[in-house]
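Give me coordinates for this.
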Amino acid sequence: MLIKDKQWNRIKNAISAIFIRFSLSNSKFKNGNIDGIVSKVLEYINKNYHQDISLHDIAKSVNLSYHYLSKIFKDKIGKGFIEYLTELRIEKSMQLLINQNLSIKEICQQIGYSDPNYYCKAFKRVTGMTPTEYRLSRNVRGIILLKDRILKNTLTVILVVILFIELSFIFIKLYKPDFYLKQSNGSNSENNNKIKIGFSLGTLKEERWIKDRDILITKARELGAEIIVQNANNDDQDQLKQVKYLLDQGIDILILVPNDYKKASKAVEMAKERGIPVISYDRLVLNSNVDLYISFDNVRVGELMALWLLKKVKWGNIFIVNGAPNDYNTKMIKEGYDRILMPYVEAKKINIIKEEWAENWLKEYAFSVIDKELQRGTKINGIIAGNDSLAEGAIEALSEHRYMGKVYVVGQDADLWACQRIVEGTQLMTAYKPIDKLAEATIEMAIKLVKKEPLNIERKIFDGKYYVPYYVLQPIPVDKDNIEETIIKDGFHLKEEVYIKGWQSIENSIDCNFLLQKLLLQNFKFE
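Below is the predicted model:
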């Protein structure tokens, strides 16, 4: 009796799922140990909330992957790590706000925030009021006015002393300028050789950007650099303000993930005016002449998505949900899938129903447009989604109409949930980008730029006005046939994370041996 290769692979996957189910029963992932791990993480956060805490670093210390720790933390606490940390810091700051001797900036430093504007926004999001409004609600202002009347003469004396000190500093600055040059050279006063990196992100809404941030922080620290991170939350004006804040902190180089590929040129201009080099990270800023653009080959991403879809959809209707129109990557991805699809469109084999553009990469938009199309009765054979989050929205819409697993969907970024969908058969493929390689190369290039060392990069890309150095990495197509040799082998996600839905279904079954026998009888033919 011979078993075909594909049949044997399916048998191995079934046996592997059963093995994982039993091995987990005696592993560190038992509920009791999970409670202990989460308890230790909470204890660590409560003691160190005022420091720069990274869940990525915590995950390493407890020998878990970032995604698994993030998941069990949310399951046990009922909220994500960032949400919990933010609420804890705000709670601590509420106690400090009662002390009127502390300024907002001083409170920020005590609770672990570097940007007062970000703190004020976070405070309002959690409490519904600004820090100043909170102070007023506690009737602290009335107390201050009373103190002012009683201590009026004393305050006058203090103001005179402050004025004297200010005049003294002006005198020192005029006659001992070398002292101030050392303080304003853009490096840490305690360690003038330490490189300070500013990292401005357009968003942290997608899983992949959180991963980018954590890996970049870790790589920077490993190479002895300091890194300050700011997140614009998809707000162009906030990103400009945050870049100005980073420049005011004396950074040596700016790593920029633009929210808008055109408007972000103003941020590059501000950095250039101060002589600060700029790396455009994974998203290109147009017309700005950045010092380096480092990214994966986004044109190739589009090509891979189209190629994998055509393996399954040789004739039929394709719906395309692109990412944000203000992200230049979406244009490059479109260039890639157009190269592959257009010959089939011209030959009348493939019909592109619609091309949509999801503002801010919102998966809710993907759900909406696919849902509306299905309500019209349109037959959809395949979907190209700008990333795995959009793919998730599209698949949720397919599920509502009972088409999940019947319509082929492709995406990019290799998010954990996308990998789970791939092994269960509801998503065909994702374009995997080894982010650790991108982050490591970025920090190495940043240090070279600060030290004015040659980058030795021959490839260039046209940004609409200038040809800028282009450090490019290649994406990897991943489907259920090679997911173990790529994503799991690289440690991007753990096997037990990717196959989690598989174990849960097996764990809930009455008899695993009976399930395997039934699976073999129903799905495999022997020769």
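
use CA for all of it now, contacts and neighbours both
Will do.

now residue 484: how far from residue 496?
11 Å (Cα to Cα, to the nearest Å).

Same question for residue 426.
Taken as Cα to Cα, the span from residue 426 to residue 496 is 18 Å.

which of those two has more neighbours?
Taking other Cα atoms under 10 Å, residue 426 and residue 496 do not tie; residue 426 has more neighbours (23 against 16).

Quick check: which element contains the more buried one?
Residue 426 belongs to no helix or strand when assigned by DSSP states H and E.

Let's compare: structure for the following, please.
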Amino acid sequence: MRGLGLRGAAGLLAVLLAVSLTACADGGGEGEGEPTVGLLLPSRAVPRWEKSDRPLIEKRLEELCPECRLLYANAENDAASQRQQMTSMITQGVSVLLLDVVDPKALRSSVHAAQREGIPVVAYDRLAEGPISGFVSFDGARVGRLQGRALLAGMSARADGGGVVMMNGDPSSPNAAWYEGGARSVLQGKVRILKSYDTLGWRTENAHDHMSAAINDLGPAAIDGVLAANDSIAAGVISALKSARVSPLPPVTGQDADLDAVRRIVEGEQYMTVYKPFRLEAEAAAAMAVALARGDDIDPLVTTKVDSPTTKDVPAILLTPTAVTRETIGRTLVRGGVYTLDQICTPTLRPACARAGLTR
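Presented below is the predicted three-dimensional model:
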């Protein structure tokens, strides 16, 4: 599987614009009824779903298909709830489902149920199982490699044989293994993996408990770095380290560029995060969903194909993530319009922002 680089992203934007213009021109199939898009997101535990993905998808759907109706549901990290939500949307006769799956195995039967009703399913961010029609995400192996490389850089001289704790994501998510595999491909043979934990629900409190246990078992001096799969997990890791009065803090990775994580990076508590331009992901998913809802060909949107455990050659768009450290916040997140300096540099962080070169 191959991610989409800067040139590829520019090309994708051009295609998405063309899809938008076509949507405006054709009027959405007047007389055929309003297309309905069902959007199913997995949780509220990770801030990005409600703060970034949902509004971005809703906005792009409105632009591409003003006549489209949107049904929305959040599973709150519960596969049974997501099954019920999906069944409800199928019963209501949606035109297409945009599914960010909580548990691919648990939702496989629901994907089959959608297929039986002629409803295409686009897997969003996480690769669902069953007969899905498309997949839009970021290259998860590259995410893990970026985290692993950054962790080695942060560990400096201790990267040669140092001790690392791995705080992986929720094993029910296919992305968790994707990220972990990418990270291990970089770390193996260079550091010692002292402990490796799965973080149910990607929850901060679960990561805190695991990190506290690691500190008690290993002793803080043995821990030279922590591979945290995302920013919510990183928050729990750092909280546990601070509660144990570990100083200086070892480098801790993250993912998603949550605002609180960016502030922790400025302050020197978290070493890095991985920025994934959610706008591109949301716009690509909305374009694919609208095309499928109208019965149009999605080949112009597709950049690669992927295999799931149940389905081969799924048409896919894989976007390229970017590593962010204190030195690169300005050119990646501020210049990119993700956050303003005022959002990042709260009054208490202004001295740290000045040291990081984040000034007007």
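
what's the TM-score here?
The TM-score (TM-score structural alignment, normalised by the length of the second structure) is 0.83; 314 aligned residues with a Cα RMSD of 2.0 Å.

In terms of helix, strand or coil, where does the counterpart of residue 352 of the first structure in the second structure fall?
For residue 352 of the first structure, the aligned position in the second structure is residue 193, judged by TM-score structural alignment. Put simply, residue 193 of the second structure is strand when judged by DSSP: H, G, I helix; E, B strand; the rest coil.

Just give the closest residue to residue 193 of the second structure, not the sequence neighbours.
For residue 193 of the second structure, ignoring the flanking residues on the chain, the nearest one in space by Cα to Cα, 6 or more residues apart in numbering is residue 164 at 5.0 Å.

related to what we said a few turns ago, identify the residues contacting the match of residue 352 of the first structure.
Residues near residue 193 of the second structure by Cα atoms under 8 Å, 6 or more residues apart in numbering: 163-166.

redo that, cut-off 7 Å
By Cα atoms under 7 Å, 6 or more residues apart in numbering, the contact list for residue 193 of the second structure reads 163-165.

And it, how far from residue 226 of the second structure?
Distance, residue 193 of the second structure to residue 226 of the second structure, by Cα to Cα: 10 Å.

what residues are shared contacts of those two?
By Cα under 7 Å, 6+ apart, residue 193 of the second structure and residue 226 have these common neighbours: 164-165.

Tell me who's in contact with the residue lying closest to residue 188 of the first structure once chain neighbours are set aside.
Distances taken as Cα to Cα, 6+ apart place residue 194 nearest to residue 188 of the first structure, at 6.4 Å, with adjacent residues excluded. By Cα under 7 Å, 6+ apart, the contact list for residue 194 of the first structure reads 187-188, 224-226.

Nearest to residue 181 of the first structure, out of those: which one, please.
Using Cα to Cα, residue 187 is the member of the contacts of residue 194 of the first structure that lies nearest residue 181 of the first structure, at 11.0 Å.

Please enumerate the strands of the stretch 101-250 of the first structure.
Ranges of strands within the stretch 101-250 of the first structure are 196-201, 226-231, based on DSSP state E, counting those that start in this stretch.

Serialize those to a markdown table and add fields for distance to residue 433 of the first structure and mean neighbour count.
Formatted as a markdown table, the strands of the stretch 101-250 of the first structure follow (distance: least, Cα to Cα, whole Å; neighbours: other Cα atoms under 10 Å):
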| stretch | distance to residue 433 of the first structure | mean neighbour count |
| --- | --- | --- |
| strand 196-201 | 18 | 25 |
| strand 226-231 | 22 | 19 |
